[in-house]
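**Student:** I'd like to go over a predicted model; first the sequence, then the structure.
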Amino acid sequence: MASNNNGRTASESFKAQALVYRHMYGILDAMCLKWIVNFRIPNIIHNHGKPITLSELVSVLKIPSAKVDTTDLFMRYMAHNGFFDIVTIHGDDDSSQEENEAFALTAASELLIKGTENPCISPMVEMFLNDPTLSSSMHHLNKWFYDENRPLYEITLGKPLWEFLDKNPTNLSLYNDAMASDSQMIKLALEDHNMVFEGLETIVDVGGGTGTTAQIISEKFPTLKCIVFDLPHVVKNLKGCNNLSFVGGDMFESIPKADAILLKVVLHNWSEDNCVKILRNCKDAINASSKNKNKGKIIILDSVIDEEQDEPEITRLKLLMNISMHIIHDGKEKTKKEWKNIFYKAGLYNYKISPFTGYLSLIEIYP
């Protein structure tokens, strides 16, 4: 095949063009996801009790006739991407020979159903995609690259993200709901990781927010005393129950003593030096605990970039999250080598890394 001016074959250039266009149109992936969440389509199918036809769906949504074909287009695209299955169903009469196509839920769309006891991560989608204040910041990456110190949100919002959220209750509510929804996935992971909490009497969930993760742990292990530790203004109106309590403070100053310290997606928000400070305070808190010294540990739930071992889609997610952490918080997702470097700087040498969820790993450190 003939070469073009760059020495590439035409076939190579066509594939390269497709790659560029795929990323260019990629913003529509996010908008289509936003569409099915805002229109509560997973809930509609769930409430329907069976796969739903296009005519039934547009009837529930009250879609104008001019947009029926477009609705079908959107649904088929999201089915292509794994959010729905397209199945064949028969008419309401069991003896009917009439066949129709219908849209059924998949594992992905089931995670977007609101109002059930099952995990739902729709609030995470809403935080990222419904709030133009935050999403529009991504258009200012050029400005961020030429700023030496400030995270992207500080440039676009005029103040650090945490300060902005504290001053804007609506945005803070979206953020808290999103973090709580992500924590619900912990319930699934704990089914195979009960041994992580065996032998512990006390645990502190550092940066635990409104306490979703701690509540899940406290319900699963009723004899384990769980303390949610976060900034005073985060926990001031939150009430504990039974074996769950809330304590305000600053993790950079000190952490309440306990047999175990939990850090769920906390360290990826911070620079290496700050991670070392947090871990040293965790170590001090465990060493100060008078019980179970031999079983004391730091439990980290965070991502570990491993391009050799991970599936390509998981690696893609972790690399995208790494970019997000760099620009938003001046943090980062870390490789095994980078985790080891941080642990050693904090004086922590005995640890193990295990799979936990699709993108999170379980890291247990024994001070």
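**Tutor:** Okay, I see it.
**Student:** from here on, just use CA atoms for contacts and neighbour counts.
**Tutor:** Noted.
**Student:** would you confirm that Y153 contacts I328?
**Tutor:** Yes: counting by Cα atoms under 8 Å, Y153 does reach I328; the two are 6.0 Å apart.
**Student:** put this next to the previous one:
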Amino acid sequence: MASRVAELEVLIREEFDGQNRGEATMDSMKSDTISVDQNLEGFIDLWKLMFGFMYSLGLRWAVELEIPDIIAKCGPESTLSAEEIAGFLPSPSPNIDFLSRTLSFLATRGIFSQTLMPNSPIKYGLTPISKWLVKDTDNGGAKEGTFAPWLLLHTHEAVITPWYRLGESILSGSGFPFELVHGKLLFSLAESNPELGRLFNEAMGTYSKILVKDILAAYGDGFRKLEFMSLVDVGGGNGSTISAISRSFPNIKCCNFDLPEVISEAHSYAGVQHIAGDMFVSVPNADAIFMKLILHDWGDEECKKILKNCHEALPKQGKLIMVESVLPEPEAGQSKSSWCEEIGGIRDMIMLSHQRGKERREEEWIKLLQASGFNRYNIISLPSEPLQMSIIEAFPADG
């Protein structure tokens, strides 16, 4: 790193000296300036990436200490000093200097705002980022929900450690990183680890609430066409998603389908029937099948098996309704990816690290559907762009 910085310093010094001697032409000065600017930008980006863990883990401790909630409870636009925030912490003598320095560091990334007035300490407030981390959404947080449990899950030590084994997975092909570390996938580890399991369920629950709201908003007409018909949620977990559909469309005959051990702990919902089984063996017959974020957990062969079972369970005029991510195509000629590509890439790496699945582009979804007997499809993007989710309607080949 020191040698690279030295190179940049030499470039800048040579340009400066050349200008002083009058040797540089306008074109050469412009070219050198662009080169220096690009090198500096690359160095700065590299620096940020190297120490990006400071932001994610800094966010973790901020949520653990409930800093966003402390600020929010004083009002949506309130600002507090480090000393005032410390007064709410569960400690008789917190280190205010450490607290202030860390909050100021997070503020450099826009996680908190900081305001400095003459003769007064720095005041910290919420920003569009930290509002998503307020748990009590009635006090200045994101009304759509909170991502605090999601953050805590993905910065948990058990979830971060597999990233150290990514290189081994690439070189040896001997397994997925999470399995190399824990001997099982995240789902299984969450079942055997009560603390991680509670966090996992909270994270999935908060994410699902935001997603279901989008699904109902974007696919209302699709569900209305199913009135007085049957709809089964394959891999529906505790039934919260299908129950939300049932509440909005009470004339649909709704069924929640999952493994026996999952169904045994599922809640009872009005208008929802629970059925235990295994989607890799068979799927209950229904006029329509709903699956939310199921197939991205699995590889192509497992997905084909699930999809073929869905095809067998549907009538000729039936349809499959999947909620999945459809990765955007890379933009040609772009030196940096769009935010859509970046989020899509993050989602795919999560699946690589934690599960055996993957996120897919439209072309990949088409191949899976066609190989499983579905020859027609529609893709409907969901309203919340940052979630990068879509509804994929698929119809049997003979429908």
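**Tutor:** Looks like it came in fine. It should be emphasised that the depicted structure is a prediction, and the values quoted were computed from it without experimental measurement.
**Student:** what do Y153 and I328 of the first structure both touch?
**Tutor:** By Cα atoms under 8 Å, 6 or more residues apart in numbering, Y153 of the first structure and I328 have these common neighbours: L161.
**Student:** okay, these two: which has more neighbours?
**Tutor:** Neighbours were counted for Y153 of the first structure and for I328 using other Cα atoms under 10 Å; Y153 has more, 24 against 21.
**Student:** is that one located within a strand, as I assumed?
**Tutor:** No: counting by DSSP: H, G, I helix; E, B strand; the rest coil, Y153 of the first structure falls outside a strand, being helix.
**Student:** aligned to it, what sits in the second structure?
**Tutor:** Matched by TM-score structural alignment, Y153 of the first structure corresponds to F178 in the second structure.
**Student:** ok, its match - contacts?
**Tutor:** V159, P162, K184, L185, L186, S353, H354, Q355.
**Student:** looking at those, which is nearest L295 of the second structure?
**Tutor:** Among the contacts of F178 of the second structure, Q355 lies closest to L295 of the second structure (Cα to Cα), at 11.2 Å.
**Student:** verify the stated contact: that closest one with K184.
**Tutor:** No: between Q355 of the second structure and K184 there is no contact under Cα under 8 Å: 9.2 Å.
**Student:** and those two? Which one has more around it.
**Tutor:** When neighbours are counted by other Cα under 10 Å, Q355 comes out ahead of the other of Q355 of the second structure and K184, with 21 against 16.
**Student:** what lines up with the more buried one in the first structure?
**Tutor:** Per TM-score structural alignment, the equivalent position to Q355 of the second structure in the first structure is H329.
**Student:** what's the answer for E15 of the second structure, then?
**Tutor:** E15 of the second structure maps onto no residue in the first structure, with residues paired by TM-score structural alignment.
**Student:** looking at this, E15 of the second structure is in a helix?
**Tutor:** Yes: using three-state DSSP, the secondary structure at E15 of the second structure is a helix.
**Student:** that one: neighbour count?
**Tutor:** Residues contacting E15 of the second structure under the criterion other Cα under 10 Å number 19.
**Student:** and the match of Y153 of the first structure, how far is that from P315 of the second structure?
**Tutor:** Counting by Cα to Cα, to the nearest Å, the separation of F178 of the second structure from P315 of the second structure is 39 Å.
**Student:** repeat that for D37 of the second structure.
**Tutor:** Counting by Cα to Cα - D37 of the second structure and P315 of the second structure are separated by 62 Å.
**Student:** so which strand or helix has the residue nearest in space to the middle of the first structure?
**Tutor:** When the first structure is reduced to its mean C-alpha position, the nearest residue by Cα atoms, centre = their mean turns out to be D182, at 5.1 Å. D182 of the first structure belongs to helix 169-183 when assigned by DSSP states H and E.
**Student:** after superposition, how close is that helix to the second structure?
**Tutor:** On superposition with the second structure, the average gap between helix 169-183 of the first structure and its aligned counterparts reaches 2.0 Å (mean Cα distance after the TM-score superposition for the first structure).
**Student:** what is the subsequent helix or strand relative to that helix?
**Tutor:** Downstream of helix 169-183 of the first structure, the first helix or strand assigned by DSSP H and E is helix 185-190.
**Student:** which residues touch that following helix?
**Tutor:** Contacts of helix 185-190 of the first structure (Cα under 8 Å, 6+ apart): P119, T213, I216, F356, T357.
**Student:** go on, stretch 357-367 of the first structure?
**Tutor:** By Cα under 8 Å, 6+ apart, stretch 357-367 of the first structure touches 189, 283, 286-287, 295-304, 314, 317-318, 348-356.
**Student:** ok, which stretches of the stretch 101-250 of the first structure are helices?
**Tutor:** Counting by DSSP state H, counting those that start in this stretch, the stretch 101-250 of the first structure has helices at residues 107-110, 122-130, 132-135, 141-145, 152-157, 161-167, 169-183, 185-190, 212-220, 232-235.
**Student:** need the counterpart of V266 of the first structure in the second structure.
**Tutor:** Looks like V266 of the first structure aligns to I294 there (TM-score structural alignment).
**Student:** follow-up on the earlier one: by neighbours, which of the contacts of helix 185-190 of the first structure wins?
**Tutor:** Neighbour counts for those peak at T213, which has 23 neighbours (criterion: other Cα under 10 Å).
**Student:** residue in the second structure paired with that one?
**Tutor:** Checking TM-score structural alignment: T213 of the first structure goes with T241.
**Student:** could you count how many residues lie near the nearest residue to its match once chain neighbours are set aside?
**Tutor:** In space, and not counting its chain neighbours, T241 of the second structure is closest to V212: 6.6 Å by Cα to Cα, 6 or more residues apart in numbering. Residues near V212 of the second structure, counting by other Cα under 10 Å, number 18.
**Student:** same check on L111 of the first structure?
**Tutor:** When counting by other Cα under 10 Å, one arrives at 18 neighbours for L111 of the first structure.
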